[in-house]
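1. coordinates only, sequence not included:
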């Protein structure tokens, strides 16, 4: 899908504030409300906008611990990779799962209520999972930057 300057501006604004009203959005991009809404709907239908969500504070909701786990599998056959992906999709505390190239097959972002809870996730769900060769984990000390979405250049076409 070809994106013009207005589409990119719409995306940047919605990425910063997904609750912005269509009227406010239209005003900020220099359109009237109906064509702005058509553009947003078109971006949604094309899959450029995949959804809207609230960004919640994990610690406030009882998950002050964030851990990154690097998982190596015994086999990298497509079936085994897909099986692992389905397995971690069922673990609510696993918030992100990315397949990597190199020595590590997957990196997981995991939230936990405390270290004991993380250990339980690790031993019950990860190291015990079929085909898992090893799991190396790193506890997050602090987060210096967390920017959801992607950088959008408004001038690019």
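-> Okay, I see it. Here the structure is a predicted model, which means the values were calculated and not measured.

2. going forward, measure contacts and count neighbours with C-alpha atoms only.
-> OK.

3. correct me if wrong: residue 154 contacts residue 3.
-> No: proximity of residue 154 to residue 3 does not meet the contact threshold set by CA atoms under 8 Å, at 9.7 Å.

4. go through stretch 115-124 and flag the buried ones.
-> For stretch 115-124, a neighbour-count test (16 or more other CA atoms under 10 Å) marks 118, 121, 122 as buried.

5. please identify which of those residues is nearest to residue 91.
-> If you rank those by distance to residue 91 using CA to CA, residue 121 comes first, at 8.4 Å.

6. wait, a helix at the closest one?
-> Yes: secondary structure assignment (DSSP: H, G, I helix; E, B strand; the rest coil) places residue 121 inside a helix.

7. take the one below as the second:
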């Protein structure tokens, strides 16, 4: 089996893979040497594992988490959105359009009383109002909105608790 086939067929993770993923999600800027020390490998096999995890799609990228409040004032608004039609075509139109609105940080298709749940960042309420008007005028099938302005964030982390969630295969 060629290396590319092994990467694409990677279906199970061992304890070292999980330790690599755990350290990388919370400290993505570590050097390969530091990651290797953390997981108990020499640098070369560690780098091979990291590359294998990347190629297999377990690591989608590495990013910096910014302290937005230090850069500029902003508000975070959560939005519940209902579409006029509940069709695959309408969902596709909406989802494609949302991809092109950079202020929409997250968008999830939901079960229950509404179709989509969005997390939006804006400069202020006026800017948010402009965004909602733009979305309504885009013709992407929005029937109704409900908005909730974040007063204070209590917890926000990109770190997933791998140890308590992963049960192997």
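-> Received the coordinates, thanks. Keep in mind it's a predicted model, so treat the numbers as computed, not measured.

8. let me see the TM-score of these two.
-> Here the superposed chains carry a TM-score of 0.94, computed using TM-score structural alignment, normalised by the length of the first structure; 156 aligned residues with a CA RMSD of 1.5 Å.

9. re earlier: could the buried residues of stretch 115-124 of the first structure be laid out in a markdown table, adding distance to residue 80 of the first structure?
-> Shown next, in a markdown table, are those (distance: CA to CA, whole Å):
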| residue | distance to residue 80 of the first structure |
| --- | --- |
| 118 | 24 |
| 121 | 20 |
| 122 | 19 |
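
10. now, which of those residues sits nearest residue 106 of the first structure?
-> When these are compared for distance to residue 106 of the first structure (CA to CA), residue 122 comes out closest, at 14.2 Å.

11. in the second structure, what residue corresponds to the closest one?
-> Alignment of residue 122 of the first structure against the second structure is given by TM-score structural alignment, with residue 132 as its counterpart.

12. how about residue 93 of the first structure?
-> That one, residue 93 of the first structure, aligns with residue 103 by TM-score structural alignment.

13. that match and residue 119 of the second structure: what is the separation?
-> Computed as CA to CA, to the nearest Å, the residue 103 of the second structure to residue 119 of the second structure distance reads 8 Å.

14. which one's more surrounded, those two?
-> The residue with more neighbours, out of residue 103 of the second structure and residue 119, is residue 119; 19 against 16, by other CA atoms under 10 Å.

15. corresponding residue for the more buried one in the first structure?
-> When the two structures are superposed using TM-score structural alignment, residue 119 of the second structure falls opposite residue 109 in the first structure.

16. which SS state does that match fall under?
-> strand.

17. surely it and residue 97 touch.
-> Yes: under the criterion of CA under 8 Å, residue 109 of the first structure is in contact with residue 97, at a separation of 6.6 Å.

18. can you report how many residues lie near the spatially closest residue to residue 52 of the first structure that is not a sequence neighbour?
-> Among residues not flanking residue 52 of the first structure along the chain, residue 18 sits closest, at 6.2 Å (CA to CA, 6 or more residues apart in numbering). Residue crowding around residue 18 of the first structure was assessed by other CA under 10 Å; the count is 15.

19. so what corresponds to residue 18 of the first structure in the second structure?
-> Aligned partner of residue 18 of the first structure by TM-score structural alignment: residue 28.

20. same check on residue 28 of the first structure?
-> Under the alignment (TM-score structural alignment), residue 28 of the first structure pairs with residue 38 in the second structure.

21. contact partners for that match?
-> Neighbour list for residue 38 of the second structure: residue 23 [criterion: CA atoms under 8 Å, 6 or more residues apart in numbering].

22. quick check: it vs residue 53 of the second structure, distance?
-> Distance from residue 38 of the second structure to residue 53 of the second structure, counting by CA to CA: 17 Å.

23. hang on, the earlier thing: now the strand or helix carrying the match of residue 28 of the first structure on the first structure. Mean distance?
-> Secondary structure from DSSP states H and E places residue 38 of the second structure in helix 32-39. Helix 32-39 of the second structure: mean distance to aligned residues in the first structure after superposition is 0.5 Å, counting by mean CA distance after the TM-score superposition for the first structure.

24. next structured bit after that helix?
-> Moving toward the C-terminus from helix 32-39 of the second structure, the next helix or strand (DSSP H and E) is helix 43-55.

25. how much does that following helix stray from the first structure?
-> Averaged over the aligned pairs, helix 43-55 of the second structure sits 0.5 Å from the first structure after superposition, using mean CA distance after the TM-score superposition for the first structure.
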